[in-house]
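In: The sequence and its predicted three-dimensional model are supplied below.
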Amino acid sequence: MMTATHFAFFDEGSKKEIRRATLKAVAIPGYQVPFASREMPIARGWGTGGLQLTLSLIGTQDTLKVIDQGADESVNAVSIKKLVQETTGVDLTEQTEAATLIQSRHRIPEVTLTEDQILVLQVPTPEPLRKVEAREYVTKRLHAEDEYSGAWLMLFEQIMKYGKTATGADHPVFVNHCYVMAPSPIPRFDNPKMHQSEALILLGAGREKKIYAIPPYTDVVSLAFEDYPFTVESFAGQHCHLCGAEDVFLDELIDEATGETYYQCNDTSYCMERLNSGERQEVVHNHG
C-alpha cells in the first residue's frame, strides 16, 4: 500500500462530501445530485466520476472488480484497479460473485448481482434531455415539472426515420415512476437488469459533476410507446464460440483467416468462469 497518500487517495473531507451526495442520490432515486468533482490522476472522460464513488466508499474489507465494456483486462480497467489497489491494499478479483464493489464502464455483469454488492457505473453524460436542451437550468426545471416530451420526441423521431427506436445504448429509463434517467451507455440488453436489482447501483459523472443512484428493489422501466415496445438486442440462434453461452450479450467477431463471423461473450470473466467450471456446452468449432 502506498504511504504517500491518504487511504483511497482522497482526504477524509473529500470522501465525506462525496458520501453525502451519494446518500442524497440514494434517497431520491434517479435524481442527479451535484457534487464537487475532484481532480484525479486520470483524464476526465475516463471514468473519474465512477472512480470518485469507488474511492469514497471502499473499505479495507472490500473486494474490487473493475470492467470496461465487459473486459477485466482493458487499459482503462487495469489502470483504475491499479490506482485503487495501491492506495487501499484491497483484494482484487475478476469473479463477479466474489466482488463487494464493482466499477464498470458500459456494461452490467451477466451474473445477477446481490444485496451484498454495489455496482458503480461510469457516466459521460448524465442528463437524458441534453440532446434536446443544452441549458442546465432548463433541464432542471423540466425534471421538476415532470416534462419529458423531449425524451419521447427523440424516440418518436427515431421510429419515423428507422421504423424502430435506434438507441444502441443509454436508452432512457423511468426510475421509481418519477424521474427519467440516463442509465449510462450500457446496451439496451442491460436495461432490464436495473429493474428491481438487489444490488445498489450508483452512477457517477466526474466531468459533469453529478451523482445519481438506483437503490435496491427499485422499479426501472425503459421508455417505450405501447405500439413500439422496448426491445433488447437479439442474439437468437447464436452462442459463444468458447463457452457455448446463450441468452447473454455477445460480441460479433470476424475470423481474419476465413472471413467467417462468430460470436463471443462480451463479459470475459463470465465466459472464463463457465470454461473453468466445466459448464462449456457443445459448440461448433469452425465458428459456423
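Out: The structure has been received and is ready for your questions. Residues are numbered from 1 along each chain as shown.
In: contacts and neighbour counts: CA atoms only from here.
Out: OK.
In: quick one, strands of the stretch 151-288 of the chain?
Out: Applying DSSP state E, counting those that start in this stretch to the stretch 151-288 of the chain gives strands spanning 173-175, 179-181, 200-205, 210-214, 220-222, 250-254, 261-265.
In: for the stretch 1-150 of the chain, that is, sorry about that
Out: Secondary structure of the stretch 1-150 of the chain (DSSP E, counting those that start in this stretch): strands at 33-34, 63-68, 91-92, 101-105, 118-122.
In: which one of those strands is the most hemmed in?
Out: strand 118-122 (a mean of 27; mean count of other Cα atoms under 10 Å).
In: Could you check the angle that one makes with strand 210-214?
Out: With axes from the mean of the first three to the mean of the last three Cα atoms, to 10 degrees defining the directions, strand 118-122 sits at 140 degrees from strand 210-214.
In: quick one: terminal-to-terminal distance for stretch 189-200?
Out: With Cα to Cα, to the nearest Å as the measure, stretch 189-200 spans 19 Å from end to end.
In: from the middle of its chain, how far away would it be?
Out: Between the mean C-alpha point of stretch 189-200 and the mean C-alpha point of its chain there is a distance of 10 Å (Cα atoms, centre = their mean, to the nearest Å).
In: One more to weigh against that first structure:
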Amino acid sequence: MNHSYELPVDEVSYNFAFLDEFAKREIRRSILKAISIPGYQTPYASREMPMGRGFGTGGLQLTLSLLGAGDTLKVIDQGADDSVNAVNLRQFVELTCPGTSTTERAAEANIIQSRHRIPEDRLTANQILVLQVPTPDPLAIVEPSEARRKIMHGESDYASLLTKLYEDIVQFDEIAISNRYPTRLNGHYVIDSSPIPRFDVPKMHQSAALILLGAGRERKVYAVPPFTDAVPLAFEDVAFRTEAFLDHQGTRRHCDRCDSSTSYLDEIMHPDGSHHWQCSDTGYCNDRCARRDSAGSGAVRS
C-alpha cells in the first residue's frame, strides 16, 4: 500500500485519514510487532475518534493507519454493507481519505474492516482483514487480574479456560460458546477471535490474508499472520463444530435468495409467522444473484 500520498493543504483542514502522521506510525509499529508474535496482545496508544464506542474505533484506527492513495476499502457489519455502523464508517473514510475508494465486493477490496463476520469469499494474499474487538483477552472470563493473565499467556497456561469449556459440556452436553471462540495460534497464544460466529473461526486457519484484530477501549492489537495455524480449543472426545443450519429433516438449509447452501445464514421472521433464510454476507449474496441473473438460468446451489 502506498503511504506517500500528501493531501494539498487547501483541500481540507485535517490530516489525511484523520489521524496525525505520528499516530499512524505508532499504530503501524504496533501492528508489525503483533504480526511478529502471532496472538500476542500488543498495546498501542488508542486515540479518541469522532464516533461513539461500539462503532469499532479500534478497528477503524488500524484501517486508517493502513489506508493510502489507491487503496480500496470494504466495511461490513454482521455481514451487511448497509447497516448503520457500516454506512457511517464507510462515509467517514470517504470524507477523510481522498484518493481511496470503497466497495461492497470483497474481491475488489484490499482492506476489509468487519464487525462480527469474516466474508464468505476466500481472502487472498493481497488483502488485509481488520476485525473489531470489544474484549481482546479470552482469559478475562476466568481470571480478573490482567497481570496474572499476562503470566498465563506467557506460560501458555490455559487450564482454567479448558475447565470453563468442560463445565459447558457437563451442563449443556456441548461447548456452548456461540461467538468469540478461543483459538490457539501456532500452538501457543490463545486469542479471542472477536465476536465472529463459530462458523467463521476455521477461516482463520492458514488464511492467505493478514488478519488484524483491534480493541480501541482496551488499547490492544493482535494478529493472525498469513498461513498461520489457528485451531479452536476443544477436546479429543468433544470436537469443535460450527453451526449446521439444519431443518427438521436434518437437511442443510440454503439461502432463499441466492440458493447458497455453504454460507452463514440469518433467520428472518415475517409478520405472518413464516421464516426466511438469507446469507448474512450481503455482498456475497448479491454477487451470486447477479451471476445467476446474467447467466439467465436458475440459481446454482453451491
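Out: Structure received. What you are looking at is a predicted structure, and each value in this text was computed from that prediction instead of being measured.
In: Kindly provide the TM-score of these chains.
Out: TM-score for the superposed pair, counting by TM-score structural alignment, normalised by the length of the first structure: 0.95. Supporting figures: 282 aligned residues with a Cα RMSD of 1.3 Å.
In: Which one, of the strands of the stretch 1-150 of the first structure, ends up nearest to Leu129 of the first structure?
Out: strand 33-34 (15.7 Å; Cα to Cα).
In: In the second structure, which residue range corresponds to the closest one?
Out: Counting by TM-score structural alignment, strand 33-34 of the first structure lines up with residues 42-43 of the second structure.
In: For the aligned residue in the first structure for Ser30 of the second structure, give its distance to Leu92 of the first structure.
Out: With TM-score structural alignment as the matching criterion, the partner of Ser30 of the second structure in the first structure is Ala21. With distances taken as Cα to Cα, Ala21 of the first structure is found 26 Å from Leu92 of the first structure.
In: For Trp58 of the first structure, list the residues it contacts.
Out: For the record, residue 58 of the first structure is Ile, not Trp. Neighbour list for Ile58 of the first structure: Ala8, Leu101 [criterion: Cα atoms under 8 Å, 6 or more residues apart in numbering].
In: Just give me the match in the second structure for it.
Out: Using TM-score structural alignment, the equivalent of Ile58 of the first structure in the second structure is Leu67.
In: likewise Ser197 of the first structure?
Out: With TM-score structural alignment as the matching criterion, the partner of Ser197 of the first structure in the second structure is Ser207.
In: Likewise for Arg135 of the first structure?
Out: Arg135 of the first structure maps onto Ser145 of the second structure when the alignment is built from TM-score structural alignment.
In: The match of Ser197 of the first structure contacts Asp121, correct?
Out: No - at 11.8 Å, Ser207 of the second structure does not count as touching Asp121 under the criterion of Cα atoms under 8 Å.
In: more neighbours, the two?
Out: Per other Cα atoms under 10 Å, whichever of Ser207 of the second structure and Asp121 has more neighbours is Ser207, with 20 against 13.
In: List the contacts of Ala71 of the first structure.
Out: Ala77, Asn266, Asp267, Thr268, Ser269.
In: Quick check: of those, which lies closest to Glu86 of the first structure?
Out: Using Cα to Cα, Ala77 is the member of the contacts of Ala71 of the first structure that sits closest to Glu86 of the first structure, with 14.1 Å.
In: how much space between the closest one and Glu136 of the first structure?
Out: Ala77 of the first structure is 31 Å from Glu136 of the first structure, by Cα to Cα.
In: Could I get the full set of helices for the second structure?
Out: Assignment of helices within the second structure using DSSP state H yields the ranges 21-36, 57-66, 84-96, 146-154, 159-172, 282-295.
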